[in-house]
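Colleague: Give me coordinates for this.
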Amino acid sequence: MNKVGQNDSSHAGLEAAIIGHSPAIRQLREMIRRVARSNASVMLCGPSGSGKELVARAIHDEGARAGQAFSAINCGAIPADLIESELFGHEKGSFTGATARRIGHFEASEGGTLFLDEIGDMRFDMQVKLLRVLEDRTIVRVGSSEARRVDVRVISATHQDLGAAITKGKFREDLFFRLGVVVLQVPSLADRVEDIPALIRHFQSRMPADAKCRFDEAAMTLLMRHDWPGNVRELRNFVERASVLHGGETLGPDDVALLLNPTAPRPVAPAQQANDDLPLHPVAKTPAPGRPIDLKREIETIELEQIHVALDLADGIISEAARLLTLKRTTLIEKMRKYGVQQQAA
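Modeller: Reported below is the predicted structural model:
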């Protein structure tokens, strides 16, 4: 009885982590259960924003390493000259700025799982060093000659066509086979649109009641017809944007169309007028007589929208999003903290 109960609890936990009941998601959950039983390296393939890190965490949580560390690193978001130190650590004084010894992600993940996101962005010379670590199960900190054994399961992810990268000589074929003992495809949101209502409920479950929106039938139909180029990440941002602008309201297709394209010009509608002599005012732009607006909130709303759009376009890479917004990277990070915007790789 205990064993059955444990399996039921495990399956319930996996369904809570990987939301949806579409055929694509049911198949993905079954594959997660299978690969979690082993320590084989797994490569997750799928478009940006599809939830690859969530899948990696689910594999970790379903397996024997669940009680150990799970560490994630985005290979495309770390400067090329720092990636070796991030992975393997360094000794004090090993390079300019190395003021103290640092433990790398491999050592920090001892006994657990290391998730290497956007592995296709790793420079070629680092691919050689990573292959050696996977084969020997030992790492050497930068500035040291001492080899240290590590027991770490590696899960990697990419949105790139690594087959094409191998043909062009940009990715090592032997590393691909070492990382992809098992290759899992993570479906795009467009391939599982029937999961959108469940995903919306999931995102809204973290919100206060007065921030939750409702969508009428036509609005939900429009959401399920949208192509979702940013995948689940785009849907999550859409739900957050809707809660900021329309908390507690029931939205129709026109509202949804505007929320799906936040950079499009807003239509100008007549203000509620006491008589025909009052001028027209753009909605939420210019205060109508007797109807003040919260300018600070309007500015913050626009700023938050543009941050979400830039992060979507930049596939979650902060430095690229900052470039699109013509901001310093540190400034964008401060604004993300201010608005509670979380950086997620998937």
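Colleague: going forward, measure contacts between C-alpha atoms and count neighbours the same way
Modeller: Will do.
Colleague: what about the strands in the stretch 51-200 of the chain?
Modeller: For the stretch 51-200 of the chain, the strands defined by DSSP state E, counting those that start in this stretch occupy 70-74, 113-117, 138-140, 147-149, 153-158, 182-185.
Colleague: So which of these is nearest residue 261?
Modeller: Comparison of the strands of the stretch 51-200 of the chain against residue 261 by Cα to Cα identifies strand 153-158 as nearest, at 26.8 Å.
Colleague: here's the other one to compare against:
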Amino acid sequence: MEAPSAAPRRLLVVDPCDHCRRILPHLEEAGWSVSSQSLDQALAASYDIGLLRLRSEHLERPEGVKHLISRSGTEWIALIDPVGEPADGIEEFIGEWFFDALILPVDLPRLQGLLGRAFGIARLRGIGNRRGDQHELLGQSRPLRDLRKQLARLGPSEKPVLICGESGSGKELVARTLHRMSRRVAGPFVSFSCGVLPDGETANLLFGHQGKLASANGGTLFLDAIHELPSGSQERLLTCLRGKSLHYADGEVLPLDVRVLASARDELAELVEQGRFHPGLYQWLEQHRLVITPLRKRQGDIALLAGYFVDLYSLEAGRRPSHFSEEALAAMARHRWPGNVRELASRVRRGYALAQNGPIEADDLGLKSAPVDGALLGTLEDYKRRAEYQALCDALAHYSSNLSLAAKVLGVSRPTFYRLLHKHQLL
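Modeller: Purely as a prediction, here's the structure:
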């Protein structure tokens, strides 16, 4: 066993069971600095890798787990109780949010190896994040091109923007891009998740002397999941925005110069009709709306993004670039991507770590590898259309920066290539 380094790798174990606690000393002997926390306490912890015992209550109310992992900026491994029938949706949940999962009781050498790989990929992820998040806005599909045009138009504006999209689609990235395009780029960008804490703590963090509104003064405040903001805070926020001032309980008044961006579910208007969201605040936010198209409706961008991620991880690891097998590409095309680009990045990181020096297979990505079978049967025209579409997607994935070369490789003229891209709504 390797001797522990001078700076031990930090492991956070959330909601551990008795078996989990028994293996912690062995992990410490292997060089990990281990701490244990409940899910509620984990948000304030510092660590390099997370280990979560996935319980039934986590699956019944997954928002806490999702918030913890999305804010952690690192990789997580799930430990699962050996039950008979797996809970509905557990495989999709793990695939979207976790680096990998193990059944309890775990094989200790296997867990140590998995933790080591997750730690390596987490370091790559940190390097990648420092290089910028623009990858999530990469794409040649028509929805991505339209989104970039809208960002260029709305970025310089001072008006609020309501950003709608599914989990993992990049709502905060869009907000950060709007901030970078505005005159407030030199000011702070402050992000606040509205649905995590109790009402009193939410109000204090948002409206206090050192709260998010005050911290964002002169810059941009991004309110994530604003549909979950408590009703009392909704009304007070609207008062602050209309009056351009923040009134503290001690009588002090702070003039506000803040641009507010917010994300919400698409059904925010329904919440207004149900009396669960303030109509005035809704009207204030609805001055401009951006809708992020889910990844499953941007088929032409999947291979492009996957190739970008695997090239990034290969570059940072100093290894030769990996590639996807035909089965892996087909599996990615079939997958519904409930976690959108965040899930794609997570699965590619996992696949890159597991594939070592060989091609990345569907199993490495945590996706089912199944041959094209009768489920896809159709007319000859259907096959021709699918083949044409796939050829265009592959060309975009390999030559997105040089469309003339992509057309040449496919053996068509550039005008024909553009016509086909428009026909399949890839441009």
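Colleague: And the helices in the stretch 151-300 of structure 1?
Modeller: Using DSSP state H, counting those that start in this stretch, the helices of the stretch 151-300 of structure 1 run over 162-167, 173-179, 196-204, 217-225, 231-246, 253-260, 295-313.
Colleague: which bit of structure 2 covers the first one?
Modeller: Under TM-score structural alignment, helix 162-167 of structure 1 corresponds to residues 268-273 of structure 2.
Colleague: Identify the single longest helix in structure 2, thanks.
Modeller: For structure 2, the helix that runs over the most residues, judged by DSSP state H, is helix 108-130.
Colleague: Could you name the stretch from the strands of the stretch 51-200 of structure 1 that's closest to residue 27 of structure 1?
Modeller: With Cα to Cα, the closest approach to residue 27 of structure 1 among the strands of the stretch 51-200 of structure 1 belongs to strand 182-185: 10.1 Å.
Colleague: what packs against that closest one?
Modeller: With contacts taken as 3 or more Cα pairs under 8 Å, 6 or more residues apart in numbering; DSSP states H and E, strand 182-185 of structure 1 sits against helix 23-36, strand 42-45.
Colleague: so of those, which one's packed in deepest?
Modeller: Between these, strand 42-45 has the highest mean count of neighbours, a mean of 24, where neighbours are mean count of other Cα atoms under 10 Å.
Colleague: Distance from the chain centre to it, please.
Modeller: Relative to the chain's own centre, strand 42-45 of structure 1 is displaced by 15 Å; criterion: Cα atoms, centre = their mean, to the nearest Å.
Colleague: my guess is residue 144 of structure 1 meets residue 90, correct?
Modeller: Yes. With contact defined as Cα atoms under 8 Å, residue 144 of structure 1 reaches residue 90; the gap is 7.4 Å.
Colleague: Which residue of these two possesses the greater neighbour count?
Modeller: Relative neighbour count places residue 90 above the other of residue 144 of structure 1 and residue 90, with 23 against 12, counting by other Cα atoms under 10 Å.
Colleague: could you dump the helices and strands packed on strand 182-185 of structure 1 to CSV with distance to residue 309 of structure 1?
Modeller: Below are these laid out as CSV (distance: least, Cα to Cα, whole Å):
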stretch, distance to residue 309 of structure 1
helix 23-36, 26
strand 42-45, 23
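Colleague: quick one on the thing from earlier: out of the strands of the stretch 51-200 of structure 1, nearest to residue 215 of structure 1?
Modeller: The stretch from those with the least distance to residue 215 of structure 1 (Cα to Cα) is strand 182-185; that distance is 30.6 Å.
Colleague: corresponding residue for residue 386 of structure 2 in structure 1?
Modeller: If you follow residue 386 of structure 2 across to structure 1 using TM-score structural alignment, you land on a gap.
Colleague: Whichever strand or helix holds residue 386 of structure 2: which residues count as buried?
Modeller: Secondary-structure assignment from DSSP states H and E places residue 386 of structure 2 in helix 380-399. When burial is assessed from 16 or more other Cα atoms under 10 Å, helix 380-399 of structure 2 yields the following buried residues: 389, 390, 392, 393, 394, 395, 396, 397, 398, 399.
Colleague: circling back to that earlier point, any chance of a markdown table for the helices of the stretch 151-300 of structure 1, columns mean neighbour count and distance to residue 324 of structure 1?
Modeller: Listed next are the helices of the stretch 151-300 of structure 1 as a markdown table, based on neighbours: other Cα atoms under 10 Å; distance: least, Cα to Cα, whole Å:
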| stretch | mean neighbour count | distance to residue 324 of structure 1 |
| --- | --- | --- |
| helix 162-167 | 14 | 26 |
| helix 173-179 | 17 | 32 |
| helix 196-204 | 16 | 27 |
| helix 217-225 | 15 | 27 |
| helix 231-246 | 20 | 17 |
| helix 253-260 | 16 | 19 |
| helix 295-313 | 17 | 6 |
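Colleague: Can you say which of those helices is nearest to residue 111 of structure 1?
Modeller: With Cα to Cα as the measure, helix 173-179 is the member of the helices of the stretch 151-300 of structure 1 nearest residue 111 of structure 1 (17.8 Å).
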